[in-house]
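[1] Below is the sequence, then the predicted model.
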Amino acid sequence: MELSKINRVFFVGIGGIGMSAIARYFAKRGQLVSGYDKTRTKLTAALEDEGITITYVDELSALPEAFILNAEDTLVVYTPAIPKDAEILKHFRNNGFSLKKRSEVLGIISKGMFCIGVAGTHGKTTTSSIIAHILKDTGYDCTAFLGGITSNYNSNVLFGDNNVMVVEADEYDRSFLTLHPDIAVITSMDADHLDIYGDKSHLEESFRLYAGQIKTGGSLYAHEGLPLENSISYAASSTAQARAENLRVEGSKFVFDYHDDSYSIPDISLMLPGKHNVENTTVAIAIALQLGIDAGKVKQAVANFKGVKRRFEYIFDNGRQIYIDDYAHHPEELKACFDAVRQLYPDKKLTVIFQPHLFTRTRDFAGEFASVLSTADELLLLEIYPARELPLEGINAAYLLDKISLKNKRVCEKDFVLQYVKDTRPELILTVGAGDIDTIIDPLKNTLQNA
């Protein structure tokens, strides 16, 4: 399907962070955009405010009239998170509409563009957002599809006037194999999505296939130590080709020096905490320099990057109490997040509120989750967020809690969390998870403000 022949686009699962970015893209192009999702959220409300019609009822009668017929010039974009027997999906399938997954649509959009694709089991949202910000802030420009809401732009999609596209390449369901990037980044290849891949070897094979789809003459940047051939390595180490060195904490910022075979940039200041974010920034700098952007402008752009919503986001800080929220939902992400917190606040008692995401992920990595969560000072554990999955017998929050060696721990509901924080006034709070734990962010913030 060619973009020029699409007049209407309907999104089944429009409330997803990746889906909503594409919806905004087509609305900006002038196509009629509408969608369905199960529940109304802040994100769907924002889309409605932007003029996109959304229904929350899975019935044919709820569809806008323009999407009942007109199959020949209508694109339907769907997410695998929507049940296959959904009434709206069945309507489109049974009436000759063109149905595409989000990843396929990104492949269509990126055709003919200079594509920078960022993949990895974690780190890809922040990395792609930093790259896009540097290109925007320095005047190089780009269009970008991101997996989070960037704080600088308050959006998950950026529009550019040139032919450059930055895209987060998702490994789930092998989605990134629809892309053919000019520059590819692979941030990590830790075992994840084992419900799809079965084991780590098949996951790694998909990343190698993704790397094999780079256009002739293109570049592959890979985190140092990943088993990938013909790549440019990057890391916060002295042995990587693109490297961050002399890493230190100054106040609430991380500062480092950038080096590669051609450039040295001293005293780069980064608002985002943690070695992992320094490494994410390092590869973004390397790409910007490859594109010919002035090193001084790159350094300035990095210094004013404010981060991504729900990626180590400061929600509240009055000097006595600090509340940080993070999207971490894999053991390696939790470890990186905890390490960053400890580096910034080594003397504060850390209260962690964690919501596990997916029954299969909790089962497959229970030992790893338990090991990381045991390093907190205090743990409030919410029930597992099921997302697309049905329950697994015996796999619940209590199953995970039993494996955690920490003494000060409990399974609880969200209402208990709010009352507990009100009563005990923890000095350092961290909410982590990828489910609906974000629904307690504002109530927690209000609790702290009114304490």
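    Looks like it came in fine.

[2] Please make it C-alpha for all contacts and neighbour counts, starting now.
    Will do.

[3] List the contacts of the strand or helix carrying residue 255.
    Residue 255 belongs to strand 253-259 when assigned by DSSP states H and E. For strand 253-259, contacts defined as C-alpha atoms under 8 Å, 6 or more residues apart in numbering pick out 242-249, 264-274, 278, 282.

[4] How much space separates the residue lying closest to residue 248 once chain neighbours are set aside from residue 336?
    Counting by C-alpha to C-alpha, 6 or more residues apart in numbering, residue 255 is the residue found nearest to residue 248 once chain neighbours are left out, at 5.4 Å. Distance, residue 255 to residue 336, by C-alpha to C-alpha, to the nearest Å: 17 Å.

[5] ok, structure two:
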Amino acid sequence: MLQLKDIRSVYFVGVGGIGMSAIARFFKYEGLHVAGYDRVSTVLTKELESEGVSIHYEDDVEQIALNYRDKASTLVVYTPAIPDDHTELSYFRNKGFDVRKRAAVLGLISSGMNSVCVAGTHGKTTISSMTAHLYKQSEVGCNAFLGGIVNNYKTNFLHNANSSYVILEADEFDRSFLHLSPHFALLSAMDADHLDIYGNKESINEAFLEFVDRIEPGGVLLHKAGLDVEDVSDEIEVFTYSIEEKADFSAINIKLIDGLYQFDLKSPFGTIKGLKMGVPALVNVENAVGAIGLALLGGVEADEIKTALPAFEGIRRRFQYRIKSEELVLIDDYAHHPEEINATLKSVKAIYPESNITVVFQPHLYTRTRDFAEGFARSLDVCDRVLLLDIYPARELPIEGVNSAMIAGLMTNKAVKVVSKDGLFEELCREKMEVVLTLGAGDIDKEVPILEEKLKVFISN
């Protein structure tokens, strides 16, 4: 096994993944040679290329540069989304290279630092990004490896050589978070998800509890009130957070003013009055309570938090306004689980209670659609109109009988239609539009800028 000091080159199989790209940026920052493969060119891969990362888009060993073929100085990092029979991955394995999963490399990088790990089946990207922002805008400072592009910094990687803290998004997929050793850990949700990996809800719960067991002695667990977290080690402190229940960290006196929330925070450190959000949505108030809790635990001052919180500009594809005008509102969000969709729609309805709401949803994965079709139907039923795109398969092969029409057939609201990407804009314009949401974790992000430009022309005419 290579040590960090011995690594001269790093090759990424699946470099365009949001978690992979943060690590690629770290090694590039450290002055190493960084290159990789990905299946398709995206906004993120183009950004990496502009930063000096060499990327190709064919599974072809011949395109691997010579300096990445020295196993004595090259670390190979891969994402579990890459199939085992991938030609380049097989080449490195067969040649005896040090080949490691992304999560194992993240564990290696963060070893010896104060890891602030944010876990949960949803909310973790926003909470970890908010937390990183609060730390960065304070005297404490931080390093960060995030699962989203923070609009303030236009990146998912932050570096501060003078800070001992590293903020990490702890991903439950493929049990990746079990490679981490948290000093502080936050747990936001333990809903059923990734059943293709875990099989059932009980296995998911067991994995999260195993993650909690990895918290260092003297560390802290901060979890959303109401989660079933028991038998925690006596060697760690446990706190709760919430906006709806009694908790150690809680938002009180919540007010919606001009589309943004203001609140006071009650905590074991005292009450912080007059906090203002910089991003919309009630769910983000709860996310902020968790992030502020982690910041206070790490020594960030209340005045620093009051200044930094309203300056947080959000994350790419997390309740992101693309159009905000009197004629039309277009919001883009990564929501791809029924509970995430519920939270997003609840927030939209709070801000626009009298508006007609149209949702464009692209289901993500055949297995997730199969397992949660009824949940998706219930979530989407509250909308005025729903347009469903075909399922984004990602790493999966089709499953017979599983498609977007499956969701439509379970909905009681009949203002639902399965449409193609090519026909989406025309279908949208057939009926009244006031608030339009684009939801999903697949390649719908490529359609959003196109849709945005077409809608801007449409409303200008």
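    Looks like it arrived, so ask away. For clarity, every value in this text was computed on a predicted model and none was experimentally measured.

[6] corresponding residue for the residue nearest to residue 248 of the first structure in the second structure?
    Applying TM-score structural alignment, one finds that residue 255 of the first structure aligns to residue 262 in the second structure.

[7] Its match: how many residues sit nearby?
    If you count neighbours by other C-alpha atoms under 10 Å, residue 262 of the second structure ends up with 20.

[8] so residue 367 of the first structure, which of the three states?
    helix (DSSP: H, G, I helix; E, B strand; the rest coil).

[9] residue contacts, it?
    With C-alpha under 8 Å, 6+ apart, residue 367 of the first structure has these contacts: residue 403.

[10] And it? What does it align with in the second structure?
    Matched by TM-score structural alignment, residue 367 of the first structure corresponds to residue 374 in the second structure.

[11] cool, and residue 405 of the first structure?
    Here residue 405 of the first structure is matched to residue 412 in the second structure, going by TM-score structural alignment.

[12] what's the nearest residue to that match if we skip its chain neighbours?
    Take residue 412 of the second structure and drop its neighbours on the chain: the residue closest to it by C-alpha to C-alpha, 6+ apart is residue 381, 6.5 Å away.

[13] for that neighbour, what are its contacts?
    Applying C-alpha under 8 Å, 6+ apart, the residues contacting residue 381 of the second structure are 411-413.

[14] Got a PyMOL select line for the buried ones in the residues you listed?
    Command for PyMOL, covering only those of these found buried under the criterion 16 or more other C-alpha atoms under 10 Å:
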select buried, resi 411+413
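
[15] got the contacts of residue 381 of the second structure as JSON lines, with secondary structure and distance to residue 114 of the second structure columns?
    Output for the contacts of residue 381 of the second structure, formatted as JSON lines (DSSP: H, G, I helix; E, B strand; the rest coil; distance: C-alpha to C-alpha, whole Å):
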{"residue": "411", "secondary structure": "coil", "distance to residue 114 of the second structure": "47"}
{"residue": "412", "secondary structure": "coil", "distance to residue 114 of the second structure": "49"}
{"residue": "413", "secondary structure": "coil", "distance to residue 114 of the second structure": "49"}
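
[16] now the first structure: which of the contacts of residue 381 of the second structure match?
    Compared against the first structure with both residues aligned by TM-score structural alignment, their matches' C-alpha atoms under 8 Å, the contacts of residue 381 of the second structure retain 411-413.

[17] Alignment lookup: residue 282 of the first structure to the second structure.
    Residue 282 of the first structure maps onto residue 289 in the second structure, by TM-score structural alignment.

[18] Double-check that its match belongs to a helix.
    Yes. Under three-state DSSP, residue 289 of the second structure falls within a helix.

[19] The closest residue to residue 48 of the first structure other than its chain neighbours: neighbouring residues, count only.
    The spatially closest residue to residue 48 of the first structure, leaving aside those adjacent along the chain, is residue 54, at 6.8 Å (C-alpha to C-alpha, 6+ apart). Counted with other C-alpha under 10 Å, residues neighbouring residue 54 of the first structure total 25.

[20] again with residue 261 of the first structure
    8.

[21] doesn't residue 239 make contact with it?
    No. Between residue 261 of the first structure and residue 239 there is no contact under C-alpha atoms under 8 Å: 11.6 Å.

[22] Tell me how far the aligned residue in the second structure for residue 358 of the first structure lies from residue 403 of the second structure.
    Aligning on TM-score structural alignment places residue 358 of the first structure opposite residue 365 in the second structure. From residue 365 of the second structure across to residue 403 of the second structure, the span is 10 Å (C-alpha to C-alpha).
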